[in-house]
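Peer 1: Give me coordinates for this.
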Amino acid sequence: MTKTRTIIRGVGSYLPEKVLTNAELSTMVETSDEWIQQRVGIKQRHIAAEGQFTSDLAVEAARQAMANAGVTPDEIDLIIVATTTPDYTFPAAATLVQMKLGMHHGMAFDIQAVCSGFVYAMATADSYIKNGMANRALVIGAETFSRLLDWTDRTTCVLFGDGAGAAVVEKLELDDDAPERGVLASALRSDGHHWDKLYVDGGPSTTGTTGHVHMQGPEVFRHAVGKITDVVYATLEKTGYTVADLDWFVPHQANKRIIDGAGAKLGLPPEKVVMTVDRHANTSAASVPLALSVAVADGRIKQGDLVMLEAMGGGFTWGASLIRW
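Peer 2: Got it, this is the predicted structure:
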């Protein structure tokens, strides 16, 4: 007998060339490098160029992931793009990625779960593969979040950046007695009662405008650590593993204090936590795959490692996925 598993074959990332440092930000809004680093741990962020769209970032990350996986677009039959900042209201950014990769086959769609988007997309791709609806997928988190910012609001504009990360995931049939690989379990959650704690004040059906990000920072922080740890434990419970079994924790890169708080509550040593928020800032749905790509590229995450992905975002949405690399 065999069992179907979804394995990650390769990962990739892309960051726009323009880097905006805290020092530069302090000339645009009343803030300082010390203030930003002390509160959220961010030193810089990348900003997409004029005329550079979310699908462009996604394509670059996807190409790198496919190169690392040793596959071509002809071998992909599903594209899922997690994003809050699509190029257009429609069509989906994923269909534009499909076009830019020269694909005329397969299926492509977006997932909107804000910062939890990549974790939601991974769970979705895993479900499609295990149910026989796809064999190999591109799962992408991509954002041009800078275009949702009010650059006069220092409580939000210092937090976010642009970027994209991608993973090629594929079907693997394992003998029942073979060592586990791939996505072992996921847990997804949401609670729309908290929508106004982190939201954008615009949209096609309300104002007809894009709008800007608004956040009740202390409220988001208050909920974050508890929700993160709860969903991590829920995911582990499905598999029989414990926190002590984890080799790596790859959390959403929103705020160093939230990451540190979640790690401490879980009892994870800091050296097992992948941290990129200082270089990338909060890239929403792109933050988890960007961090994942960094940790794979520098050799920290290697085959056989047990890796926990986690994210929380506006909605609220939150989720976790446990992967045997």
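Peer 1: from here on, contacts and neighbour counts on C-alpha atoms
Peer 2: OK.
Peer 1: Would you mind measuring the gap between the ends of stretch 20-31?
Peer 2: Terminal residues of stretch 20-31 are spaced 14 Å apart (CA to CA, to the nearest Å).
Peer 1: Please provide the structure for the following sequence as well, for comparison with the first:
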Amino acid sequence: MNIGVLGTGSYLPAETVSNSLVAERAGVTDEWIVRKTGIRSRRYAAETEATSDLAVAAAESALRAAGIAAEQLSWVVVATSTPDHPQPATACLVQYRLGAHRAAAFDVNSVCSGFVFALETAARLLSPSRVPGPGPMPTAPGYALVIGADVYSRIIDRADRRTAVLFGDGAGAVVLGPVRPGRGLIGSRLTSHGDQHDLIHVEAGGSRLPASEKTLADGAHWFKMRGRAVSEFVARELPQAVRALLSTYGVDPARVDHFIPHQANGVMLRDAFPRLGLDRAKLHLTVDEHGNTSAASIPLALDTVCRAGAFRDGELLLLAGFGGGMSVGSALLHWDGDANPR
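Peer 2: Below you'll find the predicted structure:
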């Protein structure tokens, strides 16, 4: 059974935050932000909005596009590193609000690469034949909803120019299910580099360093990133990941039609793209308007491009995420135009 994307959806908070609003507090200028990142604006969630609110809105949009009812879902998987609460899983809140009462729900935290990790996980759950094991293969169950959602405006230090100028809030979602032969997810490649876990982190709030007056005073709950080291990681690991994925599945790089990366930094991605060898592929960037929305960035960009009518039936899409862990996830899929008419 081929598993592919039946519908896409996304949600952006109403508040648009321009560079001028973040530049002064971060000690930079609008021109500096554009030159370093390519970002011109981002969205911030309202005070009343949490990650699950954004996720539900994106999910409803994806379900409408797919023509699938929530009660038909077997799985709800939310990729996020900014959950509503340490527990329960944000996916359970989303499942409840959607009325997906037959679905099992869980979160995936691979930070900015989380959506690709969640996508592969859900595809394996829907297609047991992809998972080796003893005994007969059970019939693949129903449909899966895969969501990337994050609210980074709550965990960034607005005075830290390494992070404050980059991040925004948003959510994107896809519905996975059976597609025609020759369409759907071809395969993925997931890797983690735990020896470099300190490049991106939130130090406090877990069992290692519980919240206290001292952790609050020390700013230990803010998201921190070693920007130069992260850029070097991406420059080294992203081309390797793309080459390895294509080689594993015997795909000529010249066959790739669209490249949808994690929207981390527009300047960095434009610099890296020529080194990937995807000579025919269209690079899709939405980071200029949305900023870095972490796990939401790939499905948000995917939905934006899909709704613009840029994908044609049978075209080959390559998704690539990279982020904290450090983790890298890439996936190949043949687009099913019949399932996603525009």
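Peer 1: List the TM-score for the superposed pair.
Peer 2: Here the TM-score for the pair of chains, by TM-score structural alignment, normalised by the length of the first structure, is 0.94; 317 aligned residues with a CA RMSD of 1.4 Å.
Peer 1: Tell me which residues touch L63 of the second structure, please.
Peer 2: If a contact means CA atoms under 8 Å, 6 or more residues apart in numbering, then L63 of the second structure has G7, T8, G9, A69, A70, V174, V175 as its contacts.
Peer 1: no no, L283 of the second structure
Peer 2: Each residue near L283 of the second structure by CA under 8 Å, 6+ apart is listed here: H258, F259, I260, F273.
Peer 1: Pick the one among those closest to H85 of the second structure.
Peer 2: The shortest gap between H85 of the second structure and any of the contacts of L283 of the second structure belongs to I260, at 29.7 Å (CA to CA).
Peer 1: all strands for the stretch 1-150 of the first structure, in order.
Peer 2: Secondary structure of the stretch 1-150 of the first structure (DSSP state E, counting those that start in this stretch): strands located at 2-14, 18-21, 44-47, 78-82, 107-111, 136-144.
Peer 1: Nearest to W195 of the first structure, out of these?
Peer 2: Nearest to W195 of the first structure among the strands of the stretch 1-150 of the first structure is strand 107-111 (17.2 Å), distances taken as CA to CA.
Peer 1: compared with the second structure, how much does the closest one deviate?
Peer 2: Averaged over the aligned pairs, strand 107-111 of the first structure sits 0.2 Å from the second structure after superposition, using mean CA distance after the TM-score superposition for the first structure.
Peer 1: Can you tell me what A91 of the second structure aligns to in the first structure?
Peer 2: In the first structure, the residue equivalent to A91 of the second structure is A94, according to TM-score structural alignment.
Peer 1: what about that match, how many residues close to it?
Peer 2: 29 (other CA atoms under 10 Å).
Peer 1: need the contacts of L63 of the second structure in TSV with distance to A235 of the second structure, can you?
Peer 2: Below are the contacts of L63 of the second structure laid out as TSV (distance: CA to CA, whole Å):
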residue	distance to A235 of the second structure
G7	32
T8	29
G9	30
A69	41
A70	40
V174	28
V175	31
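Peer 1: circling back: top of the contacts of L283 of the second structure by number of neighbours, please.
Peer 2: Going by other CA under 10 Å, I260 tops the contacts of L283 of the second structure with 24 neighbours.
Peer 1: dump the residue contacts of the nearest residue to A59 of the second structure once chain neighbours are set aside.
Peer 2: Closest residue in space to A59 of the second structure, ignoring its immediate chain neighbours: A173 at 5.5 Å, by CA to CA, 6 or more residues apart in numbering. By CA under 8 Å, 6+ apart, the residues touching A173 of the second structure are 8-10, 55, 58-59, 62, 145-148, 299-300, 303.
Peer 1: S52 of the second structure: what's it in contact with?
Peer 2: By CA under 8 Å, 6+ apart, the contact list for S52 of the second structure reads P83, D84, T90, A91, L93, V94, A149.
Peer 1: And the fifth one, how far from T51 of the second structure?
Peer 2: L93 of the second structure is 10 Å from T51 of the second structure, where distance means CA to CA.
Peer 1: who has more neighbours, those two?
Peer 2: T51 (27 against 18).
Peer 1: Show me what that one aligns to in the first structure.
Peer 2: Counting by TM-score structural alignment, T51 of the second structure corresponds to T54 in the first structure.
Peer 1: For that match, give me its contacts.
Peer 2: So T54 of the first structure contacts T85, P86, D87, A93, A142, E143, T144 (CA under 8 Å, 6+ apart).
Peer 1: What ranges does the stretch 51-200 of the second structure have for its helices?
Peer 2: If DSSP state H, counting those that start in this stretch is used as the criterion, the helices of the stretch 51-200 of the second structure fall at 51-66, 90-98, 114-126, 161-164.
Peer 1: Tell me which of those lies nearest to V267 of the second structure.
Peer 2: Minimum separation from V267 of the second structure across the helices of the stretch 51-200 of the second structure (CA to CA) falls at helix 161-164, 14.3 Å.
Peer 1: State the span of the first structure onto which that closest one is aligned.
Peer 2: With TM-score structural alignment applied, helix 161-164 of the second structure matches the range 154-157 in the first structure.
Peer 1: Contacts for that stretch, please.
Peer 2: Around stretch 154-157 of the first structure, the neighbours that count as contacts under CA under 8 Å, 6+ apart are V29, E30, T31, S146, L149, D150, W151, V213, H214, M215.
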